[in-house]
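>>> quick one: sequence and predicted model below, then my questions.
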Amino acid sequence: MAEDNQSLGSNRTASDLFRQLEDVDVSADGSPLLRVLICCVYSVVCAAGLLGNLLVFFLLGARQERRTSRLDFFVLNLALTDFQFVLTLPFWAVDTARDFSWPFGDAMCKAVLSVTVMNMYASVFFLTAMSVIRYLALASALPHTCARSSYFSDRCACAVIWTLATVATLPTAVFSTVSHVSGENLCLLKFPGGQDWLAVYHLHKILVGFVVPVCVVSVSYVMLLRLIHTRSMKTSNPRRRSRVTKSVTIVVLSFFLCWMPNHAITLWSVLVKLNAANWDRTYYVVHTYVFPLTVCLAHANSCLNPVIYCLMRPEFRTRLKRLLHRGDTPTVSDRA
């Protein structure tokens, strides 16, 4: 069975976040309940992500708020990436419901898959940049309400992030296609170099999209917490220290826990492709039943970000309450 499936290159693993080819036939043919579950999760994440990110747009969109915070500009860009990301979920839900048979044609396959991957990278890069900015702002003893020159540099930084995300997505845009496999049309990546190039692609995704960002985010927030605990300044009072520590812990844990399972199983598949790990029953079961759930968990990060970066901040909660109860226009002063 392993040899037959490997000779096909890939059958039914379009449930992967990047619709990559896999070595085994891990179709959900025998798991209609799993497909229903995935579709339901995608629908819930899409609805929650749309509402959450639209709320962020509204809270940050008031004229009074546009120049109050450096971090807010990055939060706005993060919300934009997550908003675009969740817009692709209905396509993948339909794909899953049809047993991973893509019904939208080659052009939409390329477009939707590229948008999915680009916004995944952009979201991770903005999360990373925000962790660095929070530390630098506190380390330099600057308030978050900065001079106009900082807004120019922030916009340049955001432009660089979008450019890097676009460049990282180029292999997906070039090699994504609809392939006719085992009587089905699958939206997936098809590299001319075969499994070796696919393994390189996945390793690049793991390193650039997870390992390096996790290291930068972790180091930045550890340094931030050390600074808050040791520096004699207003932000180091016990209540403030406790709130920032809690916020930082949730940020790091949510990012790590949402993405780590997906990247770990992807790394396992890379090792199998490179013959560094054996194809066995455990691998088959994990890719059939566990891997699709890790994809759902990774998608869920896009609706968690607005909660973490806005609704956890007391200023946003206060203004949101006023908005709901009085219909006031919110004014946010970032003290994150």
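Structure's in. What do you need?
>>> use CA for all of it now, contacts and neighbours both
OK.
>>> give me every residue that touches residue 175.
Residues near residue 175 by C-alpha atoms under 8 Å, 6 or more residues apart in numbering: 189, 190, 191.
>>> which member of those residues is positioned nearest residue 131?
Closest to residue 131 out of these is residue 189 (32.2 Å), distances taken as C-alpha to C-alpha.
>>> test my guess that residue 76 contacts residue 58.
No. Taking contacts as C-alpha atoms under 8 Å, residue 76 lies outside contact range of residue 58: 10.0 Å.
>>> against residue 110, how distant is residue 212?
Between residue 212 and residue 110 the distance is 27 Å, computed by C-alpha to C-alpha, to the nearest Å.
>>> break down the stretch 101-250 of the chain into its helices, ranges please.
Using DSSP state H, counting those that start in this stretch, the helices of the stretch 101-250 of the chain run over 105-139, 148-175, 195-206, 212-230, 238-273.
>>> how about the ones you listed, which one is nearest residue 44?
Of all these, helix 238-273 sits nearest to residue 44, with 15.9 Å by C-alpha to C-alpha.
>>> how big is the angle separating that closest one from helix 105-139?
Here the directions of helix 238-273 and helix 105-139 differ by 140 degrees (axes from the mean of the first three to the mean of the last three C-alpha atoms, to 10 degrees).
>>> what distance do you get for the residue nearest the centre of the chain to residue 88?
The geometric centre of the chain, computed from its C-alpha atoms, lies nearest to residue 120 (C-alpha atoms, centre = their mean), at 4.3 Å. Between residue 120 and residue 88 the distance is 11 Å, computed by C-alpha to C-alpha.
>>> against residue 246, how distant is the most far-flung residue of the chain relative to its centre?
Farthest-out residue of the chain from its mean C-alpha position, per C-alpha atoms, centre = their mean: residue 232, at 35.9 Å. For residue 232, the distance to residue 246 (C-alpha to C-alpha) stands at 20 Å.
>>> again, but for residue 60
23 Å.
>>> take this one as well and set it beside the first:
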Amino acid sequence: MDQINVQNCDSHLCLTVYIITFITGFPANILAFYTLIHKIWRKPAPIDILLLNLTISDLLFLIFLPFKMQEVANNMFWNIDYFLCPLSGFVFYMTIYNSTFFLTAVSVERYLGVAFPIQHSLRRRPIYAVFASIFMWVFSILHLSIVYIMPYYNPSGTIPPSRNVCYEGFTDAQLQILLPVRLELCIVLFCIPLLICSFCYINFIRILSRLPNIGRRRRLRAIGLALGTLVVFALCFGPYNVSHVVGFIIKSSPAWRDQALLLSTFNACLDPFIFYFTSAAVRNTVGAMMRGIWGRSCCQCPKVFRSFRKKPPETEKHSLPKPPDITNAL
């Protein structure tokens, strides 16, 4: 039987990563969701539709993340209704691979836009992005259905599946099915998208660096986005998928598998940075919010200054020092 490897992950480390991901990723993705919905309602574009689906996937991941927090806080024992265990695991892993698909689709869209600008602009239709998104959701759901099925799979018929541990402690018969499936997930849902994403962004950078009619600032931002996306792709999803290959070779889950999974968790709060640099609508919304916050804080400044300039009551006039003149420091 496979060991409960997730217990090798320090509970404080796991809980810290989950909490940071949730409190930073949830509001950022809500903002991106609102902005992209508003943008698509006014003028839909393929890249906005792809980013919206990536946002929905991240939000779904974050909604189910508290179940993982509860599991870690309870010393990795599952003490709530068991049907939520395979469901939360299914959503947790499905949305991880959804991210690889949609990040790859965004890279293809951006590459085609610079490699074949005229042909792509004539043929690009929002409906194509809708069909592609539906295909990627269905493809990911079908592949990750194993996560939902496996906790209920009991080939021997004698040992009932454990109900106090979630998605761990698999029997040898279960591992005979699960380990090859994990290897297939690594190849189909990570390696192939990584190769496509790398090809698109490397050529995107190569083409963009030779275009003379693009400003330096805009060029550097686009190149930085491409390189940043590749780094996020490899860093967040690479170690976890390598654990699938190692697990297939040694016939059990490696002890560091769950530490690698923590890197995949971080992707939910890193994606909004990609949205910011990819979508002008998201940048405009963030800029408007910052200007609004700054404007409201500045509006309070005169009131604060006037409060300093008020004369103290007569009873305290001689006991309080004269307020400093801070207007010269503005």
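Thanks, I have it. The structure presented is a predicted model; accordingly, all values stated were derived computationally and were not measured.
>>> got a TM-score for the two of them?
In this superposition the chains share a TM-score of 0.77, using TM-score structural alignment, normalised by the length of the second structure; 288 aligned residues with a C-alpha RMSD of 3.1 Å.
>>> more neighbours: which of residue 60 and residue 246 of the first structure?
Using other C-alpha atoms under 10 Å as the criterion, residue 60 of the first structure and residue 246 rank with residue 60 on top: 23 against 12.
>>> please name the residues that touch the counterpart of the more buried one in the second structure.
Matched to the second structure by TM-score structural alignment, residue 60 of the first structure sits across from residue 36. Residues in contact with residue 36 of the second structure, defined by C-alpha under 8 Å, 6+ apart, are 48, 49, 51, 52, 281, 282.
>>> save those as CSV, and put in secondary structure and distance to residue 60 of the second structure too.
CSV is the format used below for the contacts of residue 36 of the second structure (DSSP: H, G, I helix; E, B strand; the rest coil; distance: C-alpha to C-alpha, whole Å):
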residue, secondary structure, distance to residue 60 of the second structure
48, helix, 18
49, helix, 17
51, helix, 14
52, helix, 12
281, helix, 22
282, helix, 20
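>>> which of those residues are still contacts in the first structure?
Among the contacts of residue 36 of the second structure, the contacts conserved in the first structure (both residues aligned by TM-score structural alignment, their matches' C-alpha atoms under 8 Å) are 48, 52.
>>> make a PyMOL selection of the buried ones in the contacts of residue 36 of the second structure.
With 16 or more other C-alpha atoms under 10 Å as the criterion, this PyMOL line picks the buried residues out of those:
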select buried, resi 48+49+51+52+281+282
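>>> of the contacts of residue 36 of the second structure, closest to residue 149 of the second structure?
The nearest one, if we look at the contacts of residue 36 of the second structure relative to residue 149 of the second structure and count by C-alpha to C-alpha, is residue 52, at 28.6 Å.
>>> so residue 212 and residue 110 of the first structure - more neighbours on which side?
Taking residue 212 of the first structure and residue 110 together and counting by other C-alpha under 10 Å, residue 110 has the greater number of neighbours (21 against 14).
>>> the first structure: matching residues for stretch 83-92 of the second structure?
Mapping stretch 83-92 of the second structure onto the first structure (TM-score structural alignment) gives residues 107-116.
>>> ok, stretch 135-148 of the second structure next?
Structural correspondence for stretch 135-148 of the second structure: residues 160-173 of the first structure, per TM-score structural alignment.
>>> list the buried residues in the matching stretch.
So for stretch 160-173 of the first structure, counting by 16+ other C-alpha under 10 Å, buried means 161, 162, 165, 166, 168, 169, 172, 173.
>>> can I get the residues you listed in CSV including distance to residue 204 of the first structure?
Below are those laid out as CSV (distance: C-alpha to C-alpha, whole Å):
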residue, distance to residue 204 of the first structure
161, 17
162, 18
165, 13
166, 14
168, 9
169, 11
172, 12
173, 15
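>>> so how far is residue 164 of the first structure from the residue nearest to the centre of the first structure?
Distance from residue 120 of the first structure to residue 164 of the first structure, counting by C-alpha to C-alpha: 12 Å.
>>> most packed of the helices of the stretch 101-250 of the first structure?
helix 105-139 (a mean of 20; mean count of other C-alpha atoms under 10 Å).
>>> and the helix or strand where the match of residue 60 of the first structure lies with helix 126-149, angle?
Using DSSP states H and E, residue 36 of the second structure maps to helix 11-42. In terms of direction (the same axes, to 10 degrees), helix 11-42 of the second structure departs from helix 126-149 by 150 degrees.
>>> list the buried ones in helix 11-42 of the second structure?
By neighbour count with 16+ other C-alpha under 10 Å, helix 11-42 of the second structure contains the buried residues 11, 14-15, 17-18, 21-22, 25-26, 28-33, 35-36, 39-40.
>>> repeat for stretch 95-105 of the first structure
95, 96, 97, 99, 100, 101, 102, 103.
>>> correct me if wrong: the fourth one contacts residue 35.
Yes. Proximity of residue 99 of the first structure to residue 35 meets the contact threshold set by C-alpha under 8 Å, at 7.4 Å.
>>> can you work out which residues contact both of these two?
Common contacts of residue 99 of the first structure and residue 35, defined by C-alpha under 8 Å, 6+ apart, comprise residue 28.
>>> please identify which of the buried residues of stretch 95-105 of the first structure is nearest to residue 153 of the first structure.
Nearest to residue 153 of the first structure out of the buried residues of stretch 95-105 of the first structure is residue 95 (C-alpha to C-alpha; 41.1 Å).
>>> now name the helix or strand holding residue 322 of the first structure.
Secondary structure from DSSP H and E places residue 322 of the first structure in helix 314-326.
>>> with the second structure superposed, average distance for that helix?
Compared with the second structure after the fit, helix 314-326 of the first structure shows a mean deviation of 3.4 Å (mean C-alpha distance after the TM-score superposition for the first structure).
>>> what's that helix packed up against?
Using 3 or more C-alpha pairs under 8 Å, 6 or more residues apart in numbering; DSSP states H and E as the contact definition, helix 314-326 of the first structure packs against no other helix or strand.
>>> at 10 Å instead, please
helix 32-60 (3 or more C-alpha pairs under 10 Å, 6 or more residues apart in numbering; DSSP states H and E).
>>> now residue 294 of the first structure. Nearest residue, chain neighbours left out?
residue 262 (5.0 Å; C-alpha to C-alpha, 6 or more residues apart in numbering).
>>> so who does the equivalent of that neighbour over in the second structure touch?
With TM-score structural alignment as the criterion, residue 262 of the first structure lines up with residue 240 in the second structure. Residue 240 of the second structure sits next to 186, 190, 234, 256, 257, 258, 259, 260, 261, 262, 263, 264 when contact means C-alpha atoms under 10 Å, 6 or more residues apart in numbering.
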